[in-house]
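Participant: A predicted structure for the sequence below; I have some questions about it.
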Amino acid sequence: KRIAENVTKSAMTVPRVTLTLEVDMTDCVQLREKIASDFQKGYGVRLSYTEIILRAAAKLLPEFPLLNASLVEEEIRSHRDINIGVAVAREAGLVVPVLKDAHKKTLGEISQALKPLIELANTGKLKPEDLGGGTFTLTNLGSFGIDLFDPILVSGQSAILGIGRIAEKPAVHEGNIVPRSLMNLCLSFDHRILDGAPAAHFLQALKSLLETPVRLLV
């Protein structure tokens, strides 16, 4: 009920704009396959694309403070902490557990911390502190075969990143038409807090990081 109220409030009161950008995930797919075995041995968990994208967003958000901000009594307040929520769909309804201080965590630490939160969400055992304090949110509908969508902002946040499926499609690469693993990112943002230009710059920077994913390992 609380989530429904927040979603309704956000949809009714926030002037929301959504930008989309296609990302070539081929190198990211190959890197994930290459490190999968060692990653699972070292961290005890299987690396997901949501975690890779979360790591990229957390790495960039300090450079884009308006995307990690709130509007409080007509005043824009950027948050020092970067606490990223991840939307989890359940039969009982959507919940958004929050990974605190995501910008301070390595990819392995993100994966280790997020997996238990997702499990608690799926079993209905999240605590109130697991759900509070979010400053930015990811929602991934790729597993449902969705390419593009228009995510609704979480109340009190300036932006939410929607993630589409990774699909192999013909694309021009180095002058040739070849199969590539392509994915769409959909960034919705509060137009009262920021304009299209900084949101577009964030998406471009995110695309660059995901297309050279080795940078996410450091």
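Facilitator: That came through fine. What you see is a predicted model; the values in this text were computed from it and never measured.
Participant: From here on, just use CA atoms for contacts and neighbour counts.
Facilitator: Noted.
Participant: K207: how many residues sit nearby?
Facilitator: K207 has 22 neighbours, counted by other Cα atoms under 10 Å.
Participant: Might one say that it is in contact with D27?
Facilitator: No. Using Cα atoms under 8 Å, K207 is not in contact with D27, being 11.9 Å away.
Participant: got the contact list for stretch 34-50?
Facilitator: With contacts defined as Cα atoms under 8 Å, 6 or more residues apart in numbering, stretch 34-50 is touched by R32, G108, E109, S111, Q112, K115, N140.
Participant: mind listing what the fourth one touches?
Facilitator: With contacts taken as Cα under 8 Å, 6+ apart, S111 has the following neighbours: V45, R46, L47, S48, E51.
Participant: The third one too?
Facilitator: Residues in contact with E109, defined by Cα under 8 Å, 6+ apart, are Y43.
Participant: The last one too?
Facilitator: With contact taken as Cα under 8 Å, 6+ apart, N140 is in contact with T50, A87, G162, I163, G164.
Participant: also this one, for the comparison:
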Amino acid sequence: MATKVLMPQLGESVTEGTIAKWLVQKGDFVNKYDALAEVNTDKVTAEVPSTVSGRIQEILIAEGETVSVGTLMMYIVEEGENETSENSPEVTKQTEQSFVPETTGKQPEMKRETINQIEKPTQQGSRGKVRYSPAVMTLAQEHGIDLSLVMGTGIGGRITRKDVEKAVQEGVPAPTFTQGVNLDTEEKTAMAYTTAGLTQEDTRKQNAVTQAKAQPVPIGVGDQEIPITPVRRTIANRMVQSKQEAPHAWMMVEVDATNLVKLREVSKDEFKRKEGFSLTYLPFFIKAVVEALKEFPMMNSSWSGDKIIMHKNINISLAVATDNALFVPVIKDTDQKSIYGIAKSIEGLAQKTRAGKLSIDDMAGGTFTVNNTGTFGSILSQPIINAPQAAIMSVEAIVKRPVVIDDMIAVRSMVNLCLSLDHRVLDGLICGQFMQSVKRKVEGYGAGTSIY
């Protein structure tokens, strides 16, 4: 009896995944919990483990292919069982891996209804507002695709990214008008826009963007075409979505980090010897941010459409870059950690990121983001908000500069802290007060500061 391996649901709103790499081949023997494949989704890259010990009978999905949650990916013949072909009677007795949701694979029956002389497909028995994944919505917006005209092939008739990509390539069906109704072209066009929930001006703008995107980029001799990976596409979509939806505002404060530099200098060697990893400046800045968030809890908020969510827990999202991608793992309950505890969490998440071992839980639940651009020598930056969070702060490079203190010039170690904020949630007053609080806390570090 063979075991079916289905595409798992690697996240609450994830509806599809891309096979980044198969880690096994047909005929290989695998033990229970061995990794079978690396799967990319909108949220995370994860390994799919085997829940049985056995031999790989068949691999059905190619590397690079994107399929819906619940799609059959491979067969594993368990230990002690005879191999069966896909068409043999035994296949009907196959069991599914327990970590994936059970699906029937049956698509919902579709019907057509006429609205304002326009016919459009609707799902039989569907109620309320149709929900789409962020990747589907962003891709549709980029290409001016009306999702109400796209036929979904996912579970329960949901529209997947593959459906939208097909619509981009082949186009979507035009609205069908009831025969016998005498409407001129302008009236039909206006009615089509109304049914889609758009104004004609909206659609003209979307068409202009689509046409601009469709223009091929000239490729010169020696130019290299780099395929867009799922991770890079996700990053691009989220950044575009954040900039389009959140009205960004920006501010920066100068901070005198001289005493912090001295504190780290006298502590780093002993810390490295004792703990086994380096003590960087970042944990000190995160600790200052966390303490300021306690003073101004509105900064620890998220935009949620018709309401603002002010979070009780303080979970700091940390931007971590690899050679070809950017990940944002989360330090949970950061306000309950010492500087050492924050440093240890950063080290652990950085190692997991570089090894490609981040889990869904590692990436979930962030309430405020800190970005350490100073490691690249940057002294001024304007970060993009990690939506739906209300703000993100960049810590720039610490550099020695001449400053005026008590009407005298002194050389001090200075750092710029840059904040991008969602103006739907936050205003300049509270953000200015928050940044001044962070500044005071960083400048207050000194010989008496406890790392533990």
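Facilitator: Received, thanks. Since we're looking at a predicted model, the values are computed, not measured.
Participant: Just give the TM-score of the two.
Facilitator: A TM-score of 0.94 describes the superposed chains when it is computed by TM-score structural alignment, normalised by the length of structure 1; 218 aligned residues with a Cα RMSD of 1.5 Å.
Participant: quick one on the thing from earlier: which of the contacts of stretch 34-50 of structure 1 sits closest to K9 of structure 1?
Facilitator: Of all the contacts of stretch 34-50 of structure 1, K9 of structure 1 sits closest to N140, with 21.8 Å by Cα to Cα.
Participant: And the longest helix along structure 2, what's buried?
Facilitator: The helix spanning the most residues in structure 2, taking DSSP state H as the definition, is helix 258-275. Within helix 258-275 of structure 2, the residues that qualify as buried are T258, N259, L260, V261, L263, R264, F271, counting by 16 or more other Cα atoms under 10 Å.
Participant: would you turn the residues you listed into JSON lines with distance to S420 of structure 2?
Facilitator: Below are the buried residues of helix 258-275 of structure 2 laid out as JSON lines (distance: Cα to Cα, whole Å):
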{"residue": "T258", "distance to S420 of structure 2": "25"}
{"residue": "N259", "distance to S420 of structure 2": "26"}
{"residue": "L260", "distance to S420 of structure 2": "24"}
{"residue": "V261", "distance to S420 of structure 2": "26"}
{"residue": "L263", "distance to S420 of structure 2": "29"}
{"residue": "R264", "distance to S420 of structure 2": "28"}
{"residue": "F271", "distance to S420 of structure 2": "33"}
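Participant: any idea which of these is the one closest to K287 of structure 2?
Facilitator: L260 (12.5 Å).
Participant: Show me what that closest one aligns to in structure 1.
Facilitator: Matched to structure 1 by TM-score structural alignment, L260 of structure 2 sits across from C28.
Participant: measure the residue nearest to that match when sequence neighbours are not counted to N140 of structure 1 for me?
Facilitator: Excluding its sequence neighbours, the residue lying closest to C28 of structure 1 (Cα to Cα, 6 or more residues apart in numbering) is P213, at 5.7 Å. Applying Cα to Cα, to the nearest Å, the value for P213 of structure 1 to N140 of structure 1 is 19 Å.
Participant: In structure 2, what residue corresponds to the residue nearest to C28 of structure 1?
Facilitator: By TM-score structural alignment, P213 of structure 1 lines up with Y445.
Participant: any idea how far that match lies from S338 of structure 2?
Facilitator: Going from Y445 of structure 2 to S338 of structure 2 by Cα to Cα gives 14 Å.
Participant: Which of the two has more residues huddled nearby?
Facilitator: Comparing Y445 of structure 2 with S338 by neighbour count (other Cα under 10 Å), the higher total belongs to Y445, at 20 against 16.
Participant: what about that one, which SS state?
Facilitator: For Y445 of structure 2, the assignment made with DSSP: H, G, I helix; E, B strand; the rest coil gives coil.
Participant: ok now do it, which residues does it touch?
Facilitator: Counted by Cα under 8 Å, 6+ apart, Y445 of structure 2 has contacts N259, L260, L263.
Participant: just curious, which of the buried residues of helix 258-275 of structure 2 is nearest to L36 of structure 2?
Facilitator: The closest of the buried residues of helix 258-275 of structure 2 to L36 of structure 2 turns out to be F271 (Cα to Cα; 39.4 Å).
Participant: Structure 1: which residue goes with the closest one?
Facilitator: In structure 1, the position corresponding to F271 of structure 2 is occupied by F39, as judged by TM-score structural alignment.
Participant: pretty sure Q206 of structure 2 contacts H143?
Facilitator: Yes. Judged on Cα under 8 Å, Q206 of structure 2 makes contact with H143 at a distance of 7.1 Å.
Participant: Neighbour count: these two, which is higher?
Facilitator: H143 (21 against 17).
Participant: how about the more buried one, what does it touch?
Facilitator: The neighbourhood of H143 of structure 2, defined by Cα under 8 Å, 6+ apart, consists of V168, Q206, N207, V209, T210.
Participant: Show where the host helix or strand of the last one falls in structure 1, residue numbers please.
Facilitator: Right, T210 of structure 2. Using DSSP states H and E, T210 of structure 2 sits in helix 200-214. Across structure 1, nothing matches helix 200-214 of structure 2 (TM-score structural alignment).
Participant: Pull the distance from that helix to the chain's centre.
Facilitator: For helix 200-214 of structure 2, the separation from the chain centroid amounts to 26 Å (computed by Cα atoms, centre = their mean, to the nearest Å).
Participant: Give me the buried entries from the contacts of H143 of structure 2.
Facilitator: Buried among these (16+ other Cα under 10 Å): V168, Q206, N207, T210.
Participant: who's in contact with the spatially most central residue of structure 1?
Facilitator: Closest residue to the average C-alpha location of structure 1: L138 at 3.1 Å, with Cα atoms, centre = their mean. L138 of structure 1 makes contact with L54, I84, G85, V86, A87, I160, L161, G162, I163, according to Cα under 8 Å, 6+ apart.
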